[in-house]
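Colleague: Predicted model, plus sequence, below.
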Amino acid sequence: MSSKKRQLALNVFLHRFGHHPEAWRHPSSTDNGRPNLAWWIKAAKLAEAAKFDTFFVADFIGRSGEVTPQTGRSPQNYQFEPFTLLSAIAAVTEHIGLVATVNTNYDSPYHVARKFTSLDHLSGGRAGWNVVSSFGDHAAKNFGISEPRSHEERYERAAEFIAVTKALWDSWDDDAFDQPDRQAGAFYKPSSGHPVNHHGKYFTSEGLLDYPRPIQGYPVIVQAGNSETGLEFAAREAEMTYASAQSLEVAKAYYANLKGRMAKYGRDEDQLKVTPGLSVVVAESDQEAQDRFNELQQLVDVSNVSFGGFDLSSYDVDGPLPDLPYQADANGKGRFQQQLDLARRENLSIRQLVLRFRVSRGHLQAIGSVKTVADTIEQWFVERGADGFNVVPPYLPQGFEDFTRLVVPELQRRGIFRTEYEGKTFRENLGLNRPANPRDTRIA
């Protein structure tokens, strides 16, 4: 366990218009839906100026072939592919970590190992991998995949995917290409290469990665999952989790549960950062913040509601959530259960559940003055409901600008968040160890 003072981690995860489903309709949103690199660069620079740890880019891969009035209501998934976007951002930033989402169902370990190694070197050691193993029908059809994959199989496959990818990252010693011997005509020593010869259940890979080992050893491994299988996967593999919890009690239970699983894998608790999502609307006063949030809520359409893949449009939105069958292999079944538990526990109508859970995507909502928001963040951090937060602004750009202008200075004043970056790499700033190369024969 590290003796270094515990420090809050702050990540930002942006949708193009904001995480609230109707943010694109808000009067402050005037941009169109075309990809806009300048917008993303401005956001990344703002996050770095505020000393954020992470700029997090999701990838909701795959679209249905349906084009209907209902599908035309959402702008959320039309954005840049993560690696190309983060490569551009790497060129105009110096410190902030750059996390790209990659789904293990639609890629290969060799391809992913190359891309992350490249991004890590381009950025000077700031790459991170958000490992996703969801398997939606629409995405599968986009990739021509017809066979179903169970929840357990997806995680098992993802574990092997990571193992092969790490083996490829470890296929060269850290200094393999640092001292070419020009007189002898030896670009590298043969002993510095460690060919991969993997023949597993899901993947086969033979050979060497055609790029030096990442600066960080491995990019930081990020994962999101609330199911039992997801928790076990995170305890074994993850160095940061993107969790969801709407109460401190639930967050503390998740935190203790996850950290308590790490010892059996030989891992220290401080080598995994638990960062729940935080949906923030902050203003000079509690009332002003609530008024801004209400403007968004009034735009929500509850006429076509689905829940866990079930169409609820035939039910009274002001009536209770109907009994729904449990889906063992459903994507996001942890989130499904969270919503179901919330609706039953508080006797919420369908409309109330949408307005409580869906608009915040299941995350903690902090709506209020600077003091109100900072008090919430500090309490969750001090009481170990979180090591930090993944800030998910409901509307943009003002929502994130307000957070960096108002909340960050207050967290710095309280001494729980940095005023300057201390490390050179993403790992160093998070306080994570750099993994040694287990295949380097010089390491005792």
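Modeller: All right, it came through fine. Numbers count the residues shown, from 1 in each chain.
Colleague: going forward, measure contacts and count neighbours with C-alpha atoms only.
Modeller: Will do.
Colleague: Would you mind listing the buried residues in stretch 191-204?
Modeller: 192-196 (16 or more other Cα atoms under 10 Å).
Colleague: Tabulate these (JSON lines), appending distance to Leu85 and secondary structure.
Modeller: Compiled in JSON lines, the buried residues of stretch 191-204 are given as follows (distance: Cα to Cα, whole Å; DSSP: H, G, I helix; E, B strand; the rest coil):
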{"residue": "Ser192", "distance to Leu85": "33", "secondary structure": "helix"}
{"residue": "Gly193", "distance to Leu85": "31", "secondary structure": "strand"}
{"residue": "His194", "distance to Leu85": "32", "secondary structure": "coil"}
{"residue": "Pro195", "distance to Leu85": "31", "secondary structure": "coil"}
{"residue": "Val196", "distance to Leu85": "30", "secondary structure": "strand"}
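Colleague: ok, structure two:
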Amino acid sequence: MSKPIRFNAFEMNCVGHQSPGLWAHPRDRSWQYKDLDYWTDLAKTLEKGIFDAIFIADVVGYYDVYKGSNHHALHQGVQIPVNDPLQLAAPIAMVTEHLGIGITASTSFEHPYTFARRLSTADHHTKGRLGWNIVTSYLESGAKNVGEGGLRRHDNRYEVAAEYTEVLYKLFEGSWEEGAVVRDKERGVFARPDKVHEIGHKGKYFEVPGYHLCEPSPQRTPVLFQAGASGAGKTFAAQHAECVFVATPSRATLKDYVADVRAQAAAAGRDPAKVLVYTLVTVIVDETDDKARAKFEDYKRHVSYDGALVLMSGWSGIDFGQYAPADPVKKVETNAIVSVVEHLANGEKEWTIDELARWGGIGGLGPVFVGSPATVANILQQWVAETDVDGFNLAYALAHETFEDVVKHLVPELQRRGVYPTAYKPGTLREKLFGDGPLLPGTHPAARYRDIEAFKRRQARRVAVAGRRMRSGQ
């Protein structure tokens, strides 16, 4: 029996997202990103297509690596201007009943205490349909503009992220006990103070002594998304993520990635089957192969060559503007997205700069599948069968035409084959995805903080023992 296929829609609160230049296509709507009806129209289309979620990417900063400036990013509208993603959760939730809403936010630019309140608020407003995509950021411009001078080193950013999530877990899972909120109007008691706890966090990077500002939301901790593909990123994903996103150009690379993440998750004591992996692809589909190919050729005429290299340079940290189009892509040590450089320089194919620009012009780092519903369905099923991937994070070429075509043509074909859902499961996003309860399972590292007072006592004992050993010279 074929493994089920899942879809997420990959979006961003900006113009064009991963298809630079296509905002100028006469049928494209992405220039309307600043209008709420752009997002509510899209959300209703995705829910009709029974997508797991709309996954909204984000960057804090701008792409100024290519040719040493942000000229081409501004000129072509390459992920700038870019608006805040979390503010989209409420309007999307108001026009849908089931669609998950994955919001990207970085552990590098906002204090965990205030961010925890923003996440809990959004989980309340969406009735438990929120996901948080944990990123550590890769743009030097973002770090400089929040007063940090520059980015921390790559692996150190994951060390900070580990403590950041620990703070959030303590706030979400341990600060307010079950039953803390009683809402007893007769006695005039809203909450029991004895069941609301200070988390007492004092770590290497953050000190958060007090209480979470919000009562528990439907999921407490939103569904945890993560896109780690480097060594440090995969380890972090295996320990924390419930849904993992990856962008690889080939099935062989994806197969190795999925197997590695599942093995690491099992080694961490988690159920590897409860870690869903989605890979980035763009689908151009129409009634026939010929119609789909014609549509793809039409799209390619609007691709911005410089815009594609703006993204590739920003993601990799390598200024591809300093090379000739025929030059090969070579590995360079950078402080950006390490996995991008590894995939391009050490993969099965040797890329030239020109090939890289044309590859990334539609859909970014993922492959583009073009054809009739049957053709594309065959490709997707082949990728699932060969790699054990759980689903696809679908980028768009044209807003909202790409997603409308998927819902109109591809989803019914997959449903006819019995490999795509025909209805949503009830409950929160976590319940829809995994079929269990609304909270993180007991095998997740967040669960250790649910009895926060017991955790603090264990911590105090460890500190005392370490102090005695230090004093005795051991």
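Modeller: Looks like it arrived, so ask away. Quantities reported herein were computed from a predicted structural model and do not represent experimental measurements.
Colleague: hang on, the earlier thing: ok, so of the buried residues of stretch 191-204 of structure 1, who is nearest Val391 of structure 1?
Modeller: Val196 (38.6 Å; Cα to Cα).
Colleague: Which residue of structure 2 sits opposite the closest one in the alignment?
Modeller: Superposed on structure 2 with TM-score structural alignment, Val196 of structure 1 falls opposite Ile199.
Colleague: Same check on Ser244 of structure 1?
Modeller: Aligning on TM-score structural alignment places Ser244 of structure 1 opposite Ala247 in structure 2.
Colleague: got the contact list for Arg129 of structure 2?
Modeller: Shown in contact with Arg129 of structure 2 (Cα atoms under 8 Å, 6 or more residues apart in numbering): 98-101, 123, 222, 428-430.
Colleague: Trace it over to structure 1, please.
Modeller: Checking TM-score structural alignment: Arg129 of structure 2 goes with Arg126.
Colleague: ok, now Glu431 of structure 2?
Modeller: That one, Glu431 of structure 2, aligns with Glu428 by TM-score structural alignment.
Colleague: Is the residue lying closest to its match once chain neighbours are set aside part of a helix or strand, or is it coil?
Modeller: Among residues not flanking Glu428 of structure 1 along the chain, Glu422 sits closest, at 7.7 Å (Cα to Cα, 6 or more residues apart in numbering). Secondary structure for Glu422 of structure 1, judged by DSSP: H, G, I helix; E, B strand; the rest coil, is coil.
Colleague: from memory Glu422 of structure 1 sits against Ile96, does it?
Modeller: No. Contact criterion Cα atoms under 8 Å: Glu422 of structure 1 and Ile96 do not qualify, at 11.4 Å.
Colleague: These two: which is more packed in?
Modeller: Ile96 (29 against 12; other Cα atoms under 10 Å).
Colleague: ok now do the more buried one, which residues does it touch?
Modeller: Ile96 of structure 1 makes contacts with 47-48, 51-55, 126, 426, as judged by Cα under 8 Å, 6+ apart.
Colleague: ok, of these, which one's closest to Gln412 of structure 1?
Modeller: Lys51 (10.1 Å).
Colleague: looking at this, the closest one is in a helix?
Modeller: No. Counting by three-state DSSP, Lys51 of structure 1 is not part of a helix but coil.
Colleague: Measure how buried the aligned residue in structure 2 for Gly266 of structure 1 is and give me the count.
Modeller: Aligned by TM-score structural alignment, Gly266 of structure 1 pairs with Gly269 of structure 2. Neighbourhood size, Gly269 of structure 2 [other Cα under 10 Å]: 13.
Colleague: Distance of Gly269 of structure 2 relative to Val275 of structure 2?
Modeller: Per Cα to Cα, to the nearest Å, Gly269 of structure 2 is found 12 Å from Val275 of structure 2.
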